[in-house]
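In: requesting a structural model of the entry that follows:
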Amino acid sequence: MSSPARKRAKKQADVDEVEFFKGISKVPYKPDAGPSDVLCYKHYNPAEVIHGKTMADWLRFSVCYWHTFRGVGLDPFGGPTITRHWDDGSESIENAKRRLRAAFEFLSKLGVKYWTFHDRDLAPEGADLEETNRNLDEITDLAKELMEKHGIKLLWNTCNLFAHPRFMNGAATNPDAHVVAYAAAQVKKGLEIGKKLGAENFVFWGGREGFQSLLNTDVLAELTHAANFFKMAVDYKEKIGFQGQLLIEPKPKEPTRHQYDYDAMTVVGFLKHFGLSDHFKINVEPNHTMLAGHSYEHDVVMASKFGMLGSVDSNTGSPDLGWDTDQFPMDVKNATLVMKAVIEQDGIAPGGLNFDAKVRRESTCLEDMFIAHIGAMDTFARGLRAAVKLIEGGVMKMMIADRYSSFKNGIGAKIAKGNATFEECEEYIKKAGEPKQISGQQEKYECVLNHYV
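Out: From the prediction side, this is the model:
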């Protein structure tokens, strides 16, 4: 080996040996740890079998790259508060590679098996599409090496079709066909990268797919263009043999005044109308669900009941603020209701629970990155245990069955099967008279849930 080659090899070896999170070891499982011991799992035991699967298989935790490794503590009212010693703040390839190495050390020490990213989080944008794609190729070459080294898989990747000024009026729904074509070219590359890295899913989040005013918007044209865009994605996915599941992530507003993928049922209706429901499922983010005015678990349950729940971006928000805060989920009751839906559909694979969440801009030390993820993972582990007890106990299931028991026979059975007529219903009422009042017993159901949580 020549002298320059030796120097390059030594430099690379030195880079490989850098420890970014000194003093923090692989997070252990310590169920008897005290309240102040927060760098350990007290409830999440990945190998433990519960209700027929391991915890790791039920939960399929994933860390998002954008908040965890690109977040700097920005909010709508203040500048950056968070700096990381490995990140010089530049958009250089060298900095991108260093950041990626830090990320995989974090993933390995945290003990998760999946990660997610936007294309522009990972690699800097170049002077044109060709240079941008070359940058992405170079960085994903390293990502592939690190994934193999650490035994970590890609839950999903996605394309950032909202941050660049070119997308100020949307991407797939943009009124300018030139922009729609650019977005299509970017997604083409994204699908290729997904295949390259073995992504188990690919997500579409319409960050600016909506409108600020109906006065200048042709709604049907934009929705039709979006549907055709998704059809192109399906065609190209099949052409290149990408095996990942395609997902759409709903959000009601922000940054646009109204976004077309308002909530789970809006997306289901869109997919059914345009004949796309066989090709897509839904990636639910509960923080977005709350922005739509629904309860935390609402979109998870609705998507699941229609066979459309593909994955969950596990975060939460502050309803009193009214905007998307992307906080780590720490409410066990919320986690229980999500996991109840996941268990009832026998798991969420090939999707998972991706922590699309960021530490608060006041939480600035490296330990906070670990503590936030550990706390959220323990919360969902507790939610899983509670949901299993709730389901296996069968009390609530029997209560619900009793509440709907009138549909088991007679006129109720005919209504349930779709065989009843208005005439038959009228004849039944003439004989049976006024219905008796039946209590909904909401408080009883809440007490039953609290028993298990």
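In: from here on, contacts and neighbour counts on C-alpha atoms
Out: Will do.
In: please verify my assumption that Leu337 contacts Ala387.
Out: Yes: applying Cα atoms under 8 Å, one finds Leu337 in contact with Ala387, separated by 7.1 Å.
In: so those two - more neighbours on which side?
Out: More crowded of Leu337 and Ala387, by other Cα atoms under 10 Å: Ala387, with 26 against 22.
In: show me what contacts the more buried one?
Out: Ala387 is in contact with Thr336, Leu337, Met339, Lys340, Ile343, Tyr452, counting by Cα atoms under 8 Å, 6 or more residues apart in numbering.
In: if we go to 7 Å?
Out: Thr336, Met339, Lys340 (Cα atoms under 7 Å, 6 or more residues apart in numbering).
In: could you also give me the structure for this second sequence? I'd like to compare it with the first:
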Amino acid sequence: MSAPNAYFTLTEPHQFQYYQPQRMVLGKTMEQQLRFAICYWHSFVWPGLDPFGGETFMRPWHAAGGDPMEQAHHKADVAFELFRLAGAPFFTFHDRDIAPEGQTLRESNLNVRRIGEVFARKMADSGIKLLWGTANLFSNRRYMSGAATNPDPEVFAYAAGQVKNVLELTHELKGENYVLWGGREGYETLLNTHVGRELDQLGRFLNLVVEHKHKIGFKGALLIEPKPAEPTKHQYDYDVATVYGFLKRYGLEKEVQVNIEQNHALLAGHTFEHEIEMAHALGIFGSIDMNRGDEMLGWDTDQFPNNLQQVALALYHIIRGGGFTSGGLNFDAKLRRQSIDPDDLVLAHAEAMDLCARALLIAEKMIADDQLSAHVRARYQGWDGELGREILAGRVSLDQLAATVEQQGLDPQPRSGRQERLEALVTRYL
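Out: The predicted model follows:
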């Protein structure tokens, strides 16, 4: 097995231009505000293939014929070396990322537990923490028709066994969240789908997870990651608003939050900041997958973030909403398949971290200057007056409102929203 640092030519942590972990920004250190995490799947599992060509990265742990558990140990060594070189304080994983699947659920879960023991030692030695864990309930052929929403209850039971194992491991590793991404929880055609039944199944599954969370004493947040489509034609966790409606129906709105991804927001026809603000408005904001999509392509490209204005606005809305508690910025991003040097993996993450730190400083200016917030406050100030308060408190009827307009001779006139002026203001902060 290779030495942990033999894979990269870099030997020292990356030197940042903007990211200073202990620098104070808006009452917290940069590290506390941003809570960076590196994901296991794109970084160490994806081999660089696409629908028209095979792997390009040629990672040593991808080699055919190797012992799967030995390769999993090698992968863990390299992963923690990447975390160190990039300077990320957290990481995230799926069970199928970190350990090979066995012949039975028991064997698969034991493989995950064995690598979990490796993680525990490396985390203790390095101080690197787990932002969240999750179970892969979408890659295996058994999940082609969904996991919780599968027409076969035995598949539902198998998925429950996977989630139980990873939730417990996440708890033991002191993970700060647990994520459920419904990668196959949807449908391809209504001709063979009973939507009401599948929604009930998914609601029952999530309630089981909540019950087990409390049973084992896990204090972290449970998160759902919205996405409208891909891999299914229609997924039930379409966007933040859809997830909230689902949670409300099944009595889960106080138990489950959302993990929002920029690329998924685009696919749903939204902006990143729309989904963040909506989650805050509905009280279910949890965490962020920080990547970007190509706005000229209609699929999930998972590219590293490089749009400074977009990231600054996202952080502006996150911090104005109260900032992260247990969540953070997870780089659910992958190299392009032509970026084949191992050091590309370090530099892509480090430069993305630096961009987010720069965006945080811009968000700080926006908040300190207060012009954006002041405009919004002024625009809605009428609702803080007597009439607005009476309406929202439910103390006036439709008849009374009509009478008020007639008696007072009200003739309200529109006022400019000043959109172009505000958009220009944002660019000045850059």
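In: what TM-score do the two superposed chains give?
Out: Once superposed, chain against chain, the TM-score is 0.96 (TM-score structural alignment, normalised by the length of the second structure); 428 aligned residues with a Cα RMSD of 1.6 Å.
In: contacting residues for the residue positioned nearest the centre of the first structure?
Out: Most central in the first structure under Cα atoms, centre = their mean is Asp313, positioned 2.4 Å from the mean C-alpha point. Taking Cα under 7 Å, 6+ apart, we find Asp313 of the first structure in contact with Asn283, Val284, Glu285, Leu353, Asn354, Phe355, Asp356.
In: translate it into the numbering of the second structure.
Out: In the second structure, the residue paired with Asp313 of the first structure according to TM-score structural alignment is Asp289.
In: now swap in Phe167 of the first structure and tell me
Out: Aligned counterpart of Phe167 of the first structure in the second structure: Tyr143 (TM-score structural alignment).
In: quick one: stretch 141-149 of the second structure to chain centroid distance?
Out: Its chain's average C-alpha position is 22 Å from that of stretch 141-149 of the second structure, according to Cα atoms, centre = their mean, to the nearest Å.
In: gap between the two ends of it?
Out: Terminal residues of stretch 141-149 of the second structure lie 15 Å apart, using Cα to Cα, to the nearest Å.
In: residues contacting that stretch, please?
Out: Residues contacting stretch 141-149 of the second structure (Cα under 7 Å, 6+ apart): Leu137, Phe138, Val155, Phe156, Ala159, Arg184, Glu185, Gly186, Glu198, Gln201, Leu202, Phe205.
In: which SS state does the second one fall under?
Out: Phe138 of the second structure falls in the coil class when you classify it by DSSP: H, G, I helix; E, B strand; the rest coil.
In: shouldn't it be in contact with Glu185?
Out: No: using Cα atoms under 7 Å, Phe138 of the second structure is not in contact with Glu185, being 8.6 Å away.
In: those two: who's more crowded?
Out: Between Phe138 of the second structure and Glu185, Glu185 has the larger neighbour count (other Cα under 10 Å), namely 26 against 19.
In: what does that one align to in the first structure?
Out: Match for Glu185 of the second structure (TM-score structural alignment): Glu209.
In: closest to Phe52 of the second structure among the contacts of stretch 141-149 of the second structure?
Out: Using Cα to Cα, Phe138 is the member of the contacts of stretch 141-149 of the second structure that sits closest to Phe52 of the second structure, with 21.6 Å.
In: residue contacts, the closest one?
Out: Met144, Gly183, Arg184.
In: so what corresponds to Lys109 of the first structure in the second structure?
Out: In the second structure, Lys109 of the first structure lines up with Leu85, judged by TM-score structural alignment.
In: do the same with His294 of the first structure
Out: In the second structure, His294 of the first structure lands on His270 (TM-score structural alignment).
In: with Phe274 of the first structure instead?
Out: Using TM-score structural alignment, the equivalent of Phe274 of the first structure in the second structure is Tyr250.
In: wait, that match touches Gly203, no?
Out: Yes: the pair Tyr250 of the second structure / Gly203 is scored as a contact, 5.8 Å apart, by Cα under 7 Å.
In: between those two, which one's more packed in?
Out: Gly203 (19 against 15).
In: confirm that the more buried one sits in a strand.
Out: No: under three-state DSSP, Gly203 of the second structure falls outside any strand and is assigned helix.
In: doesn't Gly251 make contact with it?
Out: No: the pair Gly203 of the second structure / Gly251 is not scored as a contact, 8.8 Å apart, by Cα under 7 Å.
In: quick revisit: now tabulate the contacts of stretch 141-149 of the second structure in JSON lines and tack on distance to Gly175 of the second structure.
Out: Output for those, formatted as JSON lines (distance: Cα to Cα, whole Å):
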{"residue": "Leu137", "distance to Gly175 of the second structure": "19"}
{"residue": "Phe138", "distance to Gly175 of the second structure": "22"}
{"residue": "Val155", "distance to Gly175 of the second structure": "27"}
{"residue": "Phe156", "distance to Gly175 of the second structure": "25"}
{"residue": "Ala159", "distance to Gly175 of the second structure": "20"}
{"residue": "Arg184", "distance to Gly175 of the second structure": "25"}
{"residue": "Glu185", "distance to Gly175 of the second structure": "25"}
{"residue": "Gly186", "distance to Gly175 of the second structure": "28"}
{"residue": "Glu198", "distance to Gly175 of the second structure": "30"}
{"residue": "Gln201", "distance to Gly175 of the second structure": "27"}
{"residue": "Leu202", "distance to Gly175 of the second structure": "24"}
{"residue": "Phe205", "distance to Gly175 of the second structure": "21"}
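In: fine, thanks again, bye for now.
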